[in-house]
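Peer 1: Sequence isn't available, so here's the structure alone:
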């Protein structure tokens, strides 16, 4: 990587604002590397599986009213937007309790040869698909994909504009995120336990019915209603990060309805809470190692060798824990270890932001926490000066804790921290203790981690990046091996997810799959 100049305050602020939250794909930087070239020509319409029901066929008669609804598209800025009705409880639909799913689309450029809709989810859980399409439609797929597909984004239930769950006030959420995420004394453990209980209790108090129905399986059933509403007999889908969990859950529930599906940066549905934390700790450790190896080629503020720089980062976290740094923001005047770790983590999602991180760390070493706080704000969708633009930092727990419950015993997290840190010294304790809210979550779900196979589905394309910080490469291989009909495309590189941000080899293979129906060779490496 070439050296990038130090950012001005204005340029750094603009760059920071482009960064997106944890487990959200498609950060701003796109690297065009040598690789395969596209052979996309005229579009090839997918052939539905034998005996496939009509697009509006509902799994049960009680759901028929939802499957036959028509979307009323209206202009909303550079998009068309509509509302989708879904039942709060798919097993017992009650029109009085219906939820509203916000949907947005950019229509295919060539409507005469349109292949249908490509439904997209950027991750989270808790990221807005409406915002994803609004702000990045030109980066979702190549020109041929955008020519032949309507791009459709949606906010899953409880997220963004779709009956969002709101668990904590802004100040309370600030306190939650600022709390020491690596407690090493009984008092610090109790402080984090108290904050975890506040988050859990707040979600239940704010939305006592909704909080019971925010699992990924619930959202996958909504996704099938949306598929019917856009008129497609099968689901054409792009899921990134958590969106792969949503997509693979859909495939397991509705395998015959899978059209052309890409799952990029995989979160396998059979991961337990502990496996998720341990894997992410290792992933961020690998990404941090790549970052410091690059940092020392420049004027690195952490040290002159990778080993020294890695220790320098660990030391900085400890120093900020002991003595938080001023941020210049009266609404969050101190950069705590909690905020600092968030700021560093988000910059590891894309190697294009490493220069921003280096500048921020240099400032922090000099006693100024402003830039790291700006990075943390971008991660949390927090406005400098206070307030949040979305509910990512609440919905991520509301969904994850239904999908992956954990232990209520502090001793379990002490053991996690020890075990994770043996493999990931910088991030192990952080990711271990991060699951504590799920240990005290007030609602238990029947949709627990399990292997999926999606028998009878069309071919599913799984994409993995070898040094992905948030969704480790082995998870992509794990899901590929579980699915009955899938291929694996691997990108040897850095950053979170690959399609649309890595190289032409990955992009061409996926574009050809969507437009031509040409399934990539299993084991393709880019």
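Peer 2: Ah, there it is. Quantities reported herein were computed from a predicted structural model and do not represent experimental measurements.
Peer 1: from here on, contacts and neighbour counts on C-alpha atoms
Peer 2: Will do.
Peer 1: Can you give me the buried ones in the longest helix seen in the chain?
Peer 2: As assigned by DSSP state H, the longest helix anywhere in the chain is helix 273-295. The neighbour-count check on helix 273-295 (16 or more other C-alpha atoms under 10 Å) flags 273-274, 276-295 as buried.
Peer 1: Can you name the next helix or strand after that helix?
Peer 2: Going down the chain from helix 273-295, the next helix or strand is helix 306-322, by DSSP states H and E.
Peer 1: thinking again about what came up before, output the contacting helices and strands for the longest helix of the chain.
Peer 2: helix 306-322, helix 410-423, helix 428-433, strand 460-467 (3 or more C-alpha pairs under 8 Å, 6 or more residues apart in numbering; DSSP states H and E).
Peer 1: would CSV of those with mean neighbour count and distance to residue 354 be doable?
Peer 2: Below are those laid out as CSV (neighbours: other C-alpha atoms under 10 Å; distance: least, C-alpha to C-alpha, whole Å):
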stretch, mean neighbour count, distance to residue 354
helix 306-322, 17, 14
helix 410-423, 18, 23
helix 428-433, 26, 21
strand 460-467, 26, 14
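Peer 1: could you redo those as CSV and give each row distance to residue 179?
Peer 2: Formatted as CSV, the helices and strands packed on helix 273-295 follow (distance: least, C-alpha to C-alpha, whole Å):
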stretch, distance to residue 179
helix 306-322, 10
helix 410-423, 16
helix 428-433, 11
strand 460-467, 29
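Peer 1: hey, where'd the strands end up in this protein?
Peer 2: 74-76, 79-86, 99-106, 116-121, 149-154, 235-240, 258-264, 325-326, 334-335, 460-467, 486-494, 524-525 (DSSP state E).
Peer 1: which residues touch the third one?
Peer 2: With C-alpha atoms under 8 Å, 6 or more residues apart in numbering as the test, strand 99-106 has contacts from 78-88, 129-130, 133-134, 137, 150-157, 161-163.
Peer 1: Second structure for comparison follows:
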């Protein structure tokens, strides 16, 4: 069973992995463009890195010894990424890192604090430096410290006049990480059938969700009430001040659009130049968001199938109709539900992980679509599940040694404390026909994922996000008509909800994949660059094709 996002899930690892040819997670919340949407348990999972070492609740919650106020940030050479961020080498030349302490509880600013890990690349010139451009790559759960350096070429033009800055939001990576399960325990969770169709399987599914919540509470309970997007937005304002900017210049992908909209609502007169890309729908509640995102994934699946038949890329599935292509995938998943495939190291590929791999591939038409088609064809030919299992692992955040990142932990924690509601077996079964109708392949998994917050110790604070931002300057809102994780309607609604004269809608017609900037549209990139670098606000409704 994999954790999933409902209408928007992480861009952090998602953006990095999608463009590197690896899938990400989606379904429920926004997995950043690096992957994004509000994911629920049991569906496409947010691409992440290995899990961090377990932390005690007191350590997770920070210490009173660390001051709420601090002097100038002390930027220094970045260490190699921690296990929570995926391990590996330190960022390349020009990158420096710092730690900022912020209040755990903003109602008690003099109380306990937690550390936020920051990363920066100074402006390269030529041209006058504008300030810092702060990024959030989605999730909730994506590591900005890990992701931003991987996109140095993508943001090179912006880097001429901005310091590029990102951070691990509270609970993520090196910022007071949320800890829940060990690697083997997460493997066992992902082995549970996320589309249960017998009473025994239903009990196992609900019990797995209960156990996950219990372990998160046991290991990170004191931190969980404070992982709201509102608190992250307040952290973002502390970062703005710490880097010396009077106004926040911001680029938010996927879940980062919810964060950016929340910031604009809280601090409308502190907004500088801001872009929201791959936009979560501001009006959808917990259940509506899951169904809304499901329809986006089905649309992307239809586009993949048509492209496969039209031979717009080398597709080894060799079917004459899009329906035939989708039937291959449905048959694959049905077969794995009855007979999971044995893999190396004692692992197995079940239907749940196969769905995770397929969903993740839909984030990227350039790399994910052909990779998924090849992996499916290879399995049908040889019954070797290695390629599909690898794709699923990249979505669930599992490395070759069996370590997981904590991105899915944060996804659940923030999703549940923001909007989560208890959804039990009876309500899921009531919703099932609508979910099956929206997508015969993905619908059951998305529906059962609605139980994500049923046993969570902290209940949702609101029905949907609040983003009205009267008094803010124009904010670019970029929507992609083929986006699977954050369907285009979210961009239209966000532009309207921000307020007249604030939300400026820009549309990429005919675009595919999650988010828009850096995905192949010179028009989108040029429009965003002109706004961020020169302050040129496009006309509302500007369209790129």
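Peer 2: Good, I have the coordinates. Fair warning: this is a prediction, and the values are worked out from it, not measured in the lab.
Peer 1: Among the helices and strands packed on helix 273-295 of the first structure, single out whichever gets nearest to residue 173 of the first structure.
Peer 2: Counting by C-alpha to C-alpha, residue 173 of the first structure lies closest to helix 428-433 out of these; the figure is 17.2 Å.
Peer 1: Could you tell me where the closest one falls in the second structure?
Peer 2: Residues 443-448 of the second structure are where helix 428-433 of the first structure lands when matched by TM-score structural alignment.
Peer 1: Residue 314 of the first structure corresponds to which position in the second structure?
Peer 2: Residue 314 of the first structure maps onto residue 330 in the second structure, by TM-score structural alignment.
Peer 1: Then residue 195 of the first structure?
Peer 2: Structural correspondence for residue 195 of the first structure with respect to the second structure (TM-score structural alignment): residue 208.
Peer 1: Ok, residue 209 of the first structure next?
Peer 2: Residue-level alignment of residue 209 of the first structure against the second structure, with TM-score structural alignment as criterion, gives residue 222.
Peer 1: And for residue 238 of the first structure?
Peer 2: Residue pairing (TM-score structural alignment): residue 238 of the first structure is matched to residue 251 of the second structure.
Peer 1: Looking at the strands of the first structure, spot the one closest to residue 169 of the first structure.
Peer 2: strand 334-335 (18.8 Å).
Peer 1: What is the neighbour count of the aligned residue in the first structure for residue 530 of the second structure?
Peer 2: Structural alignment (TM-score structural alignment) places residue 530 of the second structure against residue 512 in the first structure. Using other C-alpha atoms under 10 Å, residue 512 of the first structure has 23 other residues around it.
Peer 1: swap in the one 10 residues further on?
Peer 2: Using other C-alpha under 10 Å, residue 522 of the first structure has 14 other residues around it.
Peer 1: thinking again about what came up before, by how much does the match of helix 428-433 of the first structure deviate from the first structure on average?
Peer 2: Compared with the first structure after fitting, stretch 443-448 of the second structure deviates on average by 1.5 Å (mean C-alpha distance after the TM-score superposition for the first structure).
Peer 1: who's in contact with the closest residue to residue 432 of the second structure other than its chain neighbours?
Peer 2: Leaving aside its sequence neighbours, residue 432 of the second structure sits nearest to residue 447 (C-alpha to C-alpha, 6 or more residues apart in numbering; 6.1 Å). By C-alpha under 8 Å, 6+ apart, the residues touching residue 447 of the second structure are 290, 428, 431-432, 435.
Peer 1: Would you mind finding the match for residue 93 of the first structure in the second structure?
Peer 2: So, by TM-score structural alignment, residue 93 of the first structure is matched to residue 109.
Peer 1: The nearest residue to that match once chain neighbours are set aside and residue 220 of the second structure: what is the separation?
Peer 2: Among residues not flanking residue 109 of the second structure along the chain, residue 103 sits closest, at 5.5 Å (C-alpha to C-alpha, 6+ apart). Counting by C-alpha to C-alpha, to the nearest Å, the gap from residue 103 of the second structure to residue 220 of the second structure is 17 Å.
Peer 1: since we're on residue 487 of the first structure, how many residues are nearby?
Peer 2: Applying other C-alpha under 10 Å, we find 23 residues neighbouring residue 487 of the first structure.
Peer 1: So what does it match up with in the second structure?
Peer 2: Using TM-score structural alignment, residue 487 of the first structure pairs with residue 504 in the second structure.
Peer 1: And stretch 499-509 of the second structure, what's buried?
Peer 2: For stretch 499-509 of the second structure, the neighbour count (16+ other C-alpha under 10 Å) marks 499, 502-508 as buried.
Peer 1: Lovely, talk soon.
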